[in-house]
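Visitor: Compute the structure for the input listed below.
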Amino acid sequence: MSDPGPSPRQSSLPAAAVHFGTHGHGRGVDAFGGGRPAIPAAPAPPPARPLPQAPALFAAPVLPSVSVLPSVSAPAEAAPPTAPAPALRRILGGPSGLGTAGLYPARREEASAPSTPAAAGHAIPGLLHHPVPEPDPVRVEEVGRRIKEWAVDEVRLFPPDWEDQFDGFSLGRYMVACHPDAPTVDHVMIATRLMAAENALDDCYCEDHGGSPVGLGGRLLLAHTALDPLHTTAEYQPEWAESLHSDAPRRGYRSAMEYFVREASPSQADRYRHDMARLHLGYLAEAAWAQTEYVPQVWEYLAMRQFNNFRPCPTITDTVGGYELPADLHAQPAVQRVIALAGNATTIVNDLYSYTKELDAPGLHLNLPVVIAEREGLSARDAYLKAVEVHNDLMRSFEDAAADLAARLPDPGLLRFLRGVAAWVDGNHHWHQTNTYRYSLPDFW
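Guide: The predicted structure follows:
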């Protein structure tokens, strides 16, 4: 398959999409192992141009150069080396079927080996995931150096006594693992700044570093204007501009967005703003439940987590990869379903790996195992194991929908994007599994 070149700014929706857009959701989980074609491999990427180092706020975007992520096929993950306990047998095992390997560009041939616990951390038994290569240590070190320099010197993102926690987050390993197709370190840094800023806001506005549900809506709205700028009168513009430097979350959002919009197209930037609005809406729902001490039904919790989740991260995979999925193709319902399922599955991964950490925090911290235990009357262990099943169902649905979409609309740009999203899903799990500074597993096995 030849390289299609840079994605055009104008509408470029392939004719096949006229028909696929009417089909709705992909076939169910039962069809997952039915021999779907793999996403085709693409040619090696051309050299990427360097990104600007001194961006101006909301400057005119520059069309990114095209980068293509080669696909590396690997067999499906084998069962764990030891026999599972009876309660786990129904949820153990990896993906299967002919349509799965091409979805995972970050896999290596060793993925077919027994999934013994890694030295840096244990994978959750029975959790459907795909091993990935250890992130490039040279890139990891450079991204880690640059993100700390940005956080400390450019935006003053955290006070000195948070330094250990910032270092323990291992942003360099996280983002390099999630974006193996990024042509340069500068491209990885686009995602890394945004991730750092999002987490600073979560800590300072919502979580245990001064956050509170009280007044959260006002704080989030004002912070969102650092991403989606205020258009107001000349009299009040200076006050708004000054407010963007008033606290760490707004400083982080403003600066990270400056870098992002210089590389993103207008549609990519607007897409990101939309998904960040979704994220903030999810924050508000969780805060409302905290204020009223309401434990949601399981389906209600999952609805909240579709908004309060990782979706803004995989949605920019094309910007970080140095290309663009056209807006009219990205907006297709089938594409949106794949992105939503990826965000939902990766967010439940966070619920499961952070379970013990959140139990140690003051007050009731909602996560999927806690909500299942409360609403379905299960023990903590059984609720946790059921949450693993929920994750696995979401992962199978994601993989099924992505393979189905690739078969029905084999557009080169879309295939590239689907590989990038799948790589993000795998890299996100790898970071959670190996980040023993933050996470440890409950004693349920």
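Visitor: only C-alpha atoms for contact and neighbour calcs from this point on.
Guide: Noted.
Visitor: Can you name the next helix or strand after the longest helix seen in the chain?
Guide: Of all the segments of type helix in the chain, defined by DSSP state H, the longest one is helix 380-408. Scanning forward in sequence from helix 380-408 by DSSP states H and E, the next helix or strand is helix 412-434.
Visitor: For the comparison step, fold the sequence that follows:
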Amino acid sequence: MPDPRPSPLPSSLSATALPFIPAPAAHLPGAGAVAGPHAGPHAGPGDGHAREGAAAAGRPSPAVELILRGPSGLGTAGLHLARREEPPAPEVPGTPAADGAPAADKAGETGEAGEAGNPIPGLYHHPVAEPDPVRTEEVSRRIKAWALDEVELYPEEWEDQFDGFSVGRYMVACHPDAPTVEHLMIATRLMVAENAVDDCYCEDHGGSPVGLGGRLLLAHTALDALHTTQEYEPAWARSLHADAPRRAYRSAMEYLVQGAGPSQADRFRHDMARLHMGYLAEAAWAQTDYVPEVWEYLAMRQFNNFRPCPTLTDTVGGYELPADLHARPDMQRVIALAGNATTLVNDLYSYTKELASPGRHLNLPVVIAEREGLSEREAYLKAVEVHNDLMHRFEAEAAAVAADCPVPSVLRFLRGVAVWVDGNHYWHQTNTYRYSLPDFW
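Guide: Now for the predicted structure:
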């Protein structure tokens, strides 16, 4: 069995942890971080972060170094990034940094899933290495077989969209320390199931805000089982096979329970309840045609966000962050900031896709434009700034937790969340099947 290896992906926590300064002070990217180029002297309002450039910071703080090197000392070998059953693929150079590459020439321009794609100019991020192609292919094969054979997730005419999602590349990029492909499959099934619920209940494949609460509550019982009388339990059990989202939730949760500890599974249930509450808030606003204040939108996005995904990092990594350490207020703050920042990455990369869809889709640029009277371009660039501020605060808060509680499992969990943040950006940038950039530069 090979020795444990460090993750091939540079972590967001490789940056020097800077104190959070709300603005207008510039946030300097740390080592390996990128804030893309600006378009020249007439960039316009909201370009503060686009003008940062890719500035390297000095030596990482001791707290960050603790996270990067992992635990040390007698008995800690098993707490490093996990051993892999298969040998790692040869190292592939990372995706190019945003060091002058232009945005897409035309809004709406797309390519095949897996093309390099361009990062959003000015967006603070960390380029990552290409995910292991052998693992990516195997995860992609297994998840498609699961979707078709085990849960009958989608009809034949949706196959191109499923393939274009590139979920195998996504999860391999986000979880490079998974000890086996089956560990990766835990996260991959849940990601696909969550998207099935979003698409079929909330979005463009039959979704509607009308009656959403009832649908979500019944689907949630596939994650958090109904405990009732013998008379009524069979009807509930049958309901879990009634539609694709519930079939996917039920099956993915069964696999999670088999591979996770009880507290990890319960953590996931609570995070999914948070997600569903966020769905309901957005649906309520859609029903009343309400555009929230910017802070209200950000509050909704703290719930309707990626949080359930990075908090699986210990389960997928084959270890467990104890429940009391996960519940620490400072750890909860780090997790919330990570989820908030990664969700705004989705807002920014999916901006043109949502503009081209029927109806009004709320995202941070749209809300800023409406509530603060800015042009579409100004609002988009301000949304980039909001993301960057959240990223810097995430890194600073994570470094503070590492310094205050340098427990091996805490350090590994923090690194895993940071790697997930980086992998999430990588997937959005490179998935040109789904996303393209607006012509704002």
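Visitor: In the second structure, what stretch matches stretch 210-228 of the first structure?
Guide: Using TM-score structural alignment, the residues of the second structure aligned to stretch 210-228 of the first structure are 206-224.
Visitor: Next, the distance between the ends of that stretch.
Guide: Across its full length, stretch 206-224 of the second structure reaches 24 Å between end residues, using CA to CA, to the nearest Å.
Visitor: If we go by neighbour counts, what in that stretch is buried?
Guide: 208-209, 212-213, 216, 218-224 (16 or more other CA atoms under 10 Å).
Visitor: Now tabulate these in TSV and tack on secondary structure and distance to Arg434 of the second structure.
Guide: Output for those, formatted as TSV (DSSP: H, G, I helix; E, B strand; the rest coil; distance: CA to CA, whole Å):
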residue	secondary structure	distance to Arg434 of the second structure
Ser208	coil	22
Pro209	coil	23
Leu212	helix	25
Gly213	helix	28
Leu216	helix	26
Leu218	helix	30
Ala219	helix	27
His220	helix	28
Thr221	coil	31
Ala222	coil	29
Leu223	coil	28
Asp224	coil	32
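Visitor: could I get those residues as a markdown table with distance to Glu378 of the second structure?
Guide: Below are these laid out as a markdown table (distance: CA to CA, whole Å):
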| residue | distance to Glu378 of the second structure |
| --- | --- |
| Ser208 | 31 |
| Pro209 | 30 |
| Leu212 | 34 |
| Gly213 | 35 |
| Leu216 | 36 |
| Leu218 | 41 |
| Ala219 | 39 |
| His220 | 39 |
| Thr221 | 43 |
| Ala222 | 43 |
| Leu223 | 41 |
| Asp224 | 43 |
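Visitor: from the residues you listed, which is closest to Asp199 of the second structure?
Guide: Ser208 (9.7 Å; CA to CA).
Visitor: which one is that closest one nearest to, not counting chain neighbours?
Guide: Leaving out its chain neighbours, the residue that sits closest to Ser208 of the second structure by CA to CA, 6 or more residues apart in numbering is Cys202, at 5.3 Å.
Visitor: residues near that neighbour, how many?
Guide: 22 (other CA atoms under 10 Å).
Visitor: doesn't Gly213 make contact with it?
Guide: No. Using CA atoms under 8 Å as the test, Cys202 of the second structure is too far from Gly213 to be in contact (10.3 Å).
Visitor: picking up where we left off before, quick check: buried residues in the longest helix of the first structure?
Guide: 380, 382-392, 394-407.
Visitor: In the second structure, which residues correspond to that helix?
Guide: Going by TM-score structural alignment: helix 380-408 of the first structure matches residues 376-404.
Visitor: do stretch 304-320 of the first structure as well
Guide: Going by TM-score structural alignment, stretch 304-320 of the first structure sits over residues 300-316 in the second structure.
Visitor: got the buried residues for the matching stretch?
Guide: 300-316.
Visitor: Tell me which residues are up against it.
Guide: 175, 177-179, 183-184, 186-187, 191, 259-261, 264, 268, 271-272, 274-279, 281-282, 320-321, 335-336, 338-340, 342-343, 413, 416-417, 420-421 (CA atoms under 8 Å, 6 or more residues apart in numbering).
Visitor: could you check the distance from the residue nearest to Ser208 of the second structure over to Ala396 of the second structure?
Guide: 35 Å.
Visitor: Please report the number of neighbouring residues for Gly58 of the second structure.
Guide: Here the number of neighbours of Gly58 of the second structure (other CA under 10 Å) works out to 11.
Visitor: Name the SS class of it, please.
Guide: Following DSSP: H, G, I helix; E, B strand; the rest coil, the label given to Gly58 of the second structure is coil.
Visitor: doesn't Ala31 make contact with it?
Guide: Yes. Using CA under 8 Å, Gly58 of the second structure is in contact with Ala31, at 7.3 Å.
Visitor: Quick one: map Arg333 of the second structure onto the first structure.
Guide: In the first structure, Arg333 of the second structure lands on Arg337 (TM-score structural alignment).
Visitor: Secondary structure element for that match, which one?
Guide: Per DSSP H and E: helix 333-353 holds Arg337 of the first structure.
Visitor: Run the chain-centre distance for that helix.
Guide: Taking CA atoms, centre = their mean, to the nearest Å, one finds the center of helix 333-353 of the first structure at 8 Å from the center of the full chain.
Visitor: That one vs the second structure, average distance?
Guide: Overlaying the second structure shows helix 333-353 of the first structure at a mean distance of 0.2 Å from the equivalent residues (mean CA distance after the TM-score superposition for the first structure).
Visitor: Tell me which residues of that helix come out buried.
Guide: Those buried within helix 333-353 of the first structure under the rule 16+ other CA under 10 Å are 333-335, 337-353.
Visitor: That one vs helix 380-408, what angle?
Guide: 160 degrees (axes from the mean of the first three to the mean of the last three CA atoms, to 10 degrees).
Visitor: What is the neighbour count of Val185 of the first structure?
Guide: Number of residues near Val185 of the first structure (other CA under 10 Å) recorded here: 18.
Visitor: Please apply the same query to Ala373 of the first structure.
Guide: 19.
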